[in-house]
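Novice: Turn this into a model:
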Amino acid sequence: MELTRTIAQYSTAILEMLGIMIIVALSLYSVLYTCIALLKGAEHHDAFRDCRQKLARGIVTGLELLIAADVIKTVALDLTFTSIGALAAIVLIRTFLSATLELEMTGNWPWQQNK
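Specialist: Below you'll find the predicted structure:
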């Protein structure tokens, strides 16, 4: 039982760090990419649209890892009705964010096919 708890704690920490690192790294990348594109003479509208899409992809990917970490933490480490309620709220908020970011990136809701 203690081994499972230890593995869950390390897994949660690793997933949280990966989620944060992905959000930060892809945010920096998208801003630098946009600055370089603008310096090379790209259209402002196109450059900023690409920047927003790259940012959104980074945030969505990071959020998915953070959700996974929260699920592991709740199920393996702190399984109470309060923690399940908090997890449900976190997952709902992050799922809403992911869906709206997907709409921003593709112009379609996640459950719609690309048209």
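
Novice: alpha carbons only for contacts and neighbour counts from here, please
Specialist: Will do.

Novice: Now do the residue nearest the centre of the chain against Asp46, distance only.
Specialist: Closest residue to the average C-alpha location of the chain: Leu63 at 2.3 Å, with Cα atoms, centre = their mean. With the distance defined as Cα to Cα, to the nearest Å, Leu63 ends up 26 Å from Asp46.

Novice: same question, Cys35
Specialist: From Cys35 to Asp46 the distance is 12 Å (Cα to Cα).

Novice: can you check Glu102 too?
Specialist: 18 Å.

Novice: Settle it for me: which of these two has more neighbours?
Specialist: Glu102 (18 against 13; other Cα atoms under 10 Å).

Novice: so the more buried one makes contact with Gln112?
Specialist: No. The criterion here is Cα atoms under 8 Å, and Glu102 misses it with Gln112 at 10.7 Å.

Novice: Second input sequence below; structure requested for side-by-side comparison:
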Amino acid sequence: MEESFSPALHLITRAIEIGGIAVIVLGLLGATIAVLWQVLQGRSGLEAFGLYRSNVGRAILLGLEFLVAADIINTVAIDPTLQSLLVLGGIVLIRTFLSFSLEVEIEGRWPWDRHKGESERSSSRSS
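Specialist: Model prediction:
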């Protein structure tokens, strides 16, 4: 890669990383404010806690997407070595496991059962 692109790519990856961190932090703050608002409006603690967990999970998932994107750019464009590729592979595996786990926590079912839940909702609406 040309030397003139390197500083720009470093800046871009830093900006994406900061964006990912900001998404997680702002998502946590937003979820906290939302759950407090729900409790003040009279929603039960159990319902509010479920809402809080799903909102925090979504914020983490979105933030992780940004962080992985920055790592991909860094590995492919800035430092394309075998070691950085292996580190990226490990990060992607961990992120995939976290995403899968968070998806199960948020949705309350396995990802491959999504269509079953949608067809059950459709049949209960048409009844």
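
Novice: now for the longest helix along the second structure, which elements pack on it?
Specialist: Ranked by number of residues, the top helix in the second structure under DSSP state H is helix 5-40. In terms of contacts (3 or more Cα pairs under 8 Å, 6 or more residues apart in numbering; DSSP states H and E), helix 5-40 of the second structure is packed against helix 45-73.

Novice: Against which helices or strands is the helix it packs on packed?
Specialist: Helix 45-73 of the second structure is packed against helix 5-40, helix 82-107, with contacts defined by 3+ Cα pairs under 8 Å, 6+ apart.

Novice: can you pull the buried residues of the shortest one?
Specialist: By neighbour count, with 16 or more other Cα atoms under 10 Å as the criterion, the buried positions of helix 82-107 of the second structure are Ser84, Leu85, Leu88, Ile91, Val92, Arg95, Leu98, Ser99, Leu102, Glu103, Ile106.

Novice: how much does it stray from the first structure?
Specialist: Helix 82-107 of the second structure differs from its equivalent in the first structure by a mean of 0.9 Å after superposition (mean Cα distance after the TM-score superposition for the first structure).

Novice: neighbours around Thr34 of the first structure, how many?
Specialist: Thr34 of the first structure has 22 neighbours, counted by other Cα under 10 Å.

Novice: And for Ala8 of the first structure?
Specialist: Using other Cα under 10 Å, Ala8 of the first structure is surrounded by 19 other residues.

Novice: next one: the one 4 residues further on
Specialist: Thr12 of the first structure is surrounded by 24 other residues when neighbours are defined as other Cα under 10 Å.

Novice: For it, give its distance to Leu3 of the first structure.
Specialist: Going from Thr12 of the first structure to Leu3 of the first structure by Cα to Cα gives 14 Å.

Novice: Could you tell me the angle between the longest helix of the second structure and helix 45-73?
Specialist: If you take axes from the mean of the first three to the mean of the last three Cα atoms, to 10 degrees, helix 5-40 of the second structure sits at 180 degrees to helix 45-73.

Novice: Which stretch of the first structure is helix 5-40 of the second structure matched to in the alignment?
Specialist: Helix 5-40 of the second structure corresponds to residues 4-39 in the first structure, going by TM-score structural alignment.

Novice: give the contact list for the residue nearest to the centre of the first structure.
Specialist: Applying Cα atoms under 8 Å, 6 or more residues apart in numbering, we find Leu63 of the first structure in contact with Gly19, Arg94, Ser98.
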